[in-house]
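Peer 1: Pasting a predicted model and its sequence here:
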Amino acid sequence: MNLRHREVHLFFNALTFFTRVPAPDWVEFSSEHLNRASRYFSWIGLLVGAAAALIYLLAAEFFPAPIAILLSMLASIWLTGGFHEDGLADVCDGFGGGWEKKQILTIMKDSRLGTYGALGLCFALFIKFQTLSFTEQIVPALLLAHTLSRFAALTLIYSDDYVREDIDSKAKPLANRMSRKELMIAGIPVLICLIPLGPKVWLVIVPVWLMRNWLSQFFRRWIGGYTGDCLGATQQLCELVVYLYFCLPFVLLA
């Protein structure tokens, strides 16, 4: 199998893992492919952001902007199956209700939604809606937020340790350390989104990186590394940071 052919299989392994989009019948699925497919995490984010932006543009032709934004949010959640939102809720429950590593990991693994998870999820969705309602650059914000936030989460795989030991974890296949080349491949869609937007928007990398680093240190301090839920929470919180950045006065006036 040549490299190009292998990369196509890796991409579709990532696509079916992170979204509800089906892959062609000829795609080969394996744990080995999924181990290497994390390099396409941010590429999937670009596709999800593009789908959300498209739904917004289509809905805005027929409905008021707030309804178009809600439909766009709904489309992205449906497309991903709420994969990362679930991670955020589990992290809120785990770290909100747990006091030591074993207890935190046990709570996060529980499929039931607790008070902390419900509050975290509701506030996250509300902030998304409000921030998107305040910016006139909705399409660039959606594209960049979905892409950059997934890249930020992906860097935890590159730098931190995976701490869950059970084989049933949904992120276990992606827990292998990434190479620098794989990380560079994952960073390309971020550049695709950033380059057309100009220097004022490029600065969004700073608050996103600060959020990513704070979460990394927080996870290390409490559980010694990351889990799949931690990756989902990192993606969601970094996505919120991008939307908040687009609401800053100097960006709104750009």
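Peer 2: That came through fine.
Peer 1: Every contact and neighbour count from this point should use C-alpha atoms.
Peer 2: Will do.
Peer 1: Quick check: residue 49 touching residue 146?
Peer 2: Yes. Using C-alpha atoms under 8 Å, residue 49 is in contact with residue 146, at 5.3 Å.
Peer 1: higher neighbour count, the two?
Peer 2: The neighbour comparison of residue 49 against residue 146 (other C-alpha atoms under 10 Å) goes to residue 146, with 28 against 24.
Peer 1: Does residue 113 fall in a helix, a strand, or a coil region?
Peer 2: Put simply, residue 113 is coil when judged by DSSP: H, G, I helix; E, B strand; the rest coil.
Peer 1: Next one: it from residue 98, what distance?
Peer 2: In this structure, residue 113 lies at 14 Å from residue 98, with C-alpha to C-alpha, to the nearest Å as the measure.
Peer 1: putting a second one here so we can go through both:
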Amino acid sequence: MASDPAERWEELKVGLMLLTRLPVGLVREEAPSVAASAWSWPLAGLAVGGLAAFVYWLATALGLTGPLAATLAVLATVLATGGLHEDGLADLADGFGGGRDKTRVLEIMRDSRIGSYGTLAIGFSLLIRVLAIGALSRWDAVWGFLAIAAASRAVMPAALHLMPPARSDGLGSGASGVTQEAALAAALTGCACLLPFGLIDAALVAAAMAAAAFWVGRRAMSRIGGQTGDVCGAMQQVAEGTGWLALVALQGTLG
């Protein structure tokens, strides 16, 4: 990680350009690497989550029900990211569902067409998020958009640091080389964003999200021997859905 504030700002812009479609302006001629921007990915999540939180708050203020407001807010996250992580989840589901060996799995994952496994994965991912958000109290949902969007993107730098690339090209290979410092900074930022829910609840939600991401990582290691951009996207999606489910479970327990 760079120590110069100007360098950090450039890295943040690269992170926002990579993970969102939000306008961030131009980066300088010698742009930081994708790996160098990894510490900032939870902050990119905060930007996406902030947009979704505003849409949810506005929708509920206008009298829309929780599920309708949740649907609009989740749509806002998809628009803000261009469906980047959803695409990764779909590709991973198609590859793991239809491929018998590493070569075939990677071939399917690279295919731009979506299959039945990918369609089902995206559908259930969206459904779980909308129903979980709709089941939460208004302010838990608002804070949840910020916290979970950040925390779910904190798992990707750890994956890129700990897992080897599964192929010699592609985003996963280009983003490999994330340092332990950057991965730890991202993890701490993600965990800190969960603290508005209280220390114990934050720890439980973070543990659930980390376990979900770890499960995806273990499956990727056994099937293709490492990470790709699609693996990282799937890890974010599974961690995000798990985070929302954990919040619902905790609210039900406390309520």
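Peer 2: Everything's here; your move. Everything numeric here is computed off the predicted structure, so don't read it as measured data.
Peer 1: Any idea what the TM-score comes out to?
Peer 2: Once superposed, the chains reach a TM-score of 0.91 (TM-score structural alignment, normalised by the length of the first structure), with 250 aligned residues with a C-alpha RMSD of 1.9 Å.
Peer 1: what's whatever helix or strand residue 193 of the first structure lives in in contact with?
Peer 2: Using DSSP states H and E, the element containing residue 193 of the first structure is helix 180-194. Helix 180-194 of the first structure is contacted by residues 39-43, 46, 140, 143-144, 147-148, 151, 155, 158, 201-202 when judged by C-alpha atoms under 8 Å, 6 or more residues apart in numbering.
Peer 1: Leaving out sequence neighbours, find the closest residue to the residue most central in space within the second structure.
Peer 2: Centroid-nearest residue in the second structure, with C-alpha atoms, centre = their mean: residue 236, separated by 3.1 Å. By the measure of C-alpha to C-alpha, 6 or more residues apart in numbering, the closest residue to residue 236 of the second structure outside its immediate chain neighbours is residue 152, 5.1 Å from it.
Peer 1: Pull the contacting residues for the equivalent of that neighbour over in the first structure.
Peer 2: When the first structure is aligned by TM-score structural alignment, residue 152 of the second structure is paired with residue 149. Taking C-alpha under 8 Å, 6+ apart, we find residue 149 of the first structure in contact with 42, 208, 234-239, 242.
Peer 1: Likewise for residue 33 of the second structure?
Peer 2: 11, 14, 175.
Peer 1: still contacting in the first structure, which of these?
Peer 2: Here is what carries over to the first structure from those, by both residues aligned by TM-score structural alignment, their matches' C-alpha atoms under 8 Å: 11, 14.
Peer 1: what's the closest of the contacts of residue 33 of the second structure to residue 218 of the second structure?
Peer 2: residue 175 (19.1 Å; C-alpha to C-alpha).
Peer 1: show me the contacts for the closest one.
Peer 2: 33-35, 160.
Peer 1: returning to that earlier point: ok, and the most crowded of the contacts of residue 149 of the first structure?
Peer 2: Going by other C-alpha under 10 Å, residue 234 tops these with 31 neighbours.
Peer 1: element containing that one?
Peer 2: Under the assignment here (DSSP H and E), residue 234 of the first structure is part of helix 228-246.
Peer 1: with the first structure superposed, average distance for the helix or strand containing residue 156 of the second structure?
Peer 2: Using DSSP H and E, residue 156 of the second structure falls within helix 155-162. Helix 155-162 of the second structure, aligned to the first structure and superposed, deviates on average by 1.3 Å (mean C-alpha distance after the TM-score superposition for the first structure).
Peer 1: Show residues contacting that helix.
Peer 2: Taking C-alpha under 8 Å, 6+ apart as the rule, helix 155-162 of the second structure contacts 38-39, 41, 172, 175-180, 182-184, 186-187, 210, 213, 217, 227, 232-233, 235-236, 239.
Peer 1: Now do that helix against helix 180-193, angle only.
Peer 2: Put simply, helix 155-162 of the second structure runs at 160 degrees to helix 180-193, going by axes from the mean of the first three to the mean of the last three C-alpha atoms, to 10 degrees.
Peer 1: re earlier: against which helices or strands is the following helix or strand past the helix holding residue 234 of the first structure packed?
Peer 2: Later in the chain than helix 228-246 of the first structure, the nearest helix or strand by DSSP H and E is helix 249-252. For helix 249-252 of the first structure, the elements it packs on are helix 199-202, judged by 3 or more C-alpha pairs under 8 Å, 6 or more residues apart in numbering; DSSP states H and E.
Peer 1: Give the buried residues for the helix or strand that contains residue 41 of the second structure.
Peer 2: Secondary structure from DSSP H and E places residue 41 of the second structure in helix 41-61. By 16 or more other C-alpha atoms under 10 Å, the buried positions in helix 41-61 of the second structure come out as 41-53, 55-57, 59-60.
Peer 1: next one: stretch 77-96 of the second structure
Peer 2: 77-78, 80-81, 83-96.
Peer 1: next one: stretch 206-223 of the second structure
Peer 2: 206, 208-210, 212-214, 216-217, 220-221, 223.
Peer 1: Identify the residues contacting it?
Peer 2: Under C-alpha under 8 Å, 6+ apart, the answer for stretch 206-223 of the second structure is 96, 101-102, 105, 151-152, 155, 159, 163, 191, 194, 226-227, 231, 234-236, 238-240, 242-243, 246.
Peer 1: if you set the cut-off to 6 Å instead, what comes out?
Peer 2: Applying C-alpha atoms under 6 Å, 6 or more residues apart in numbering, the contact partners of stretch 206-223 of the second structure are 226, 235, 239, 242-243.
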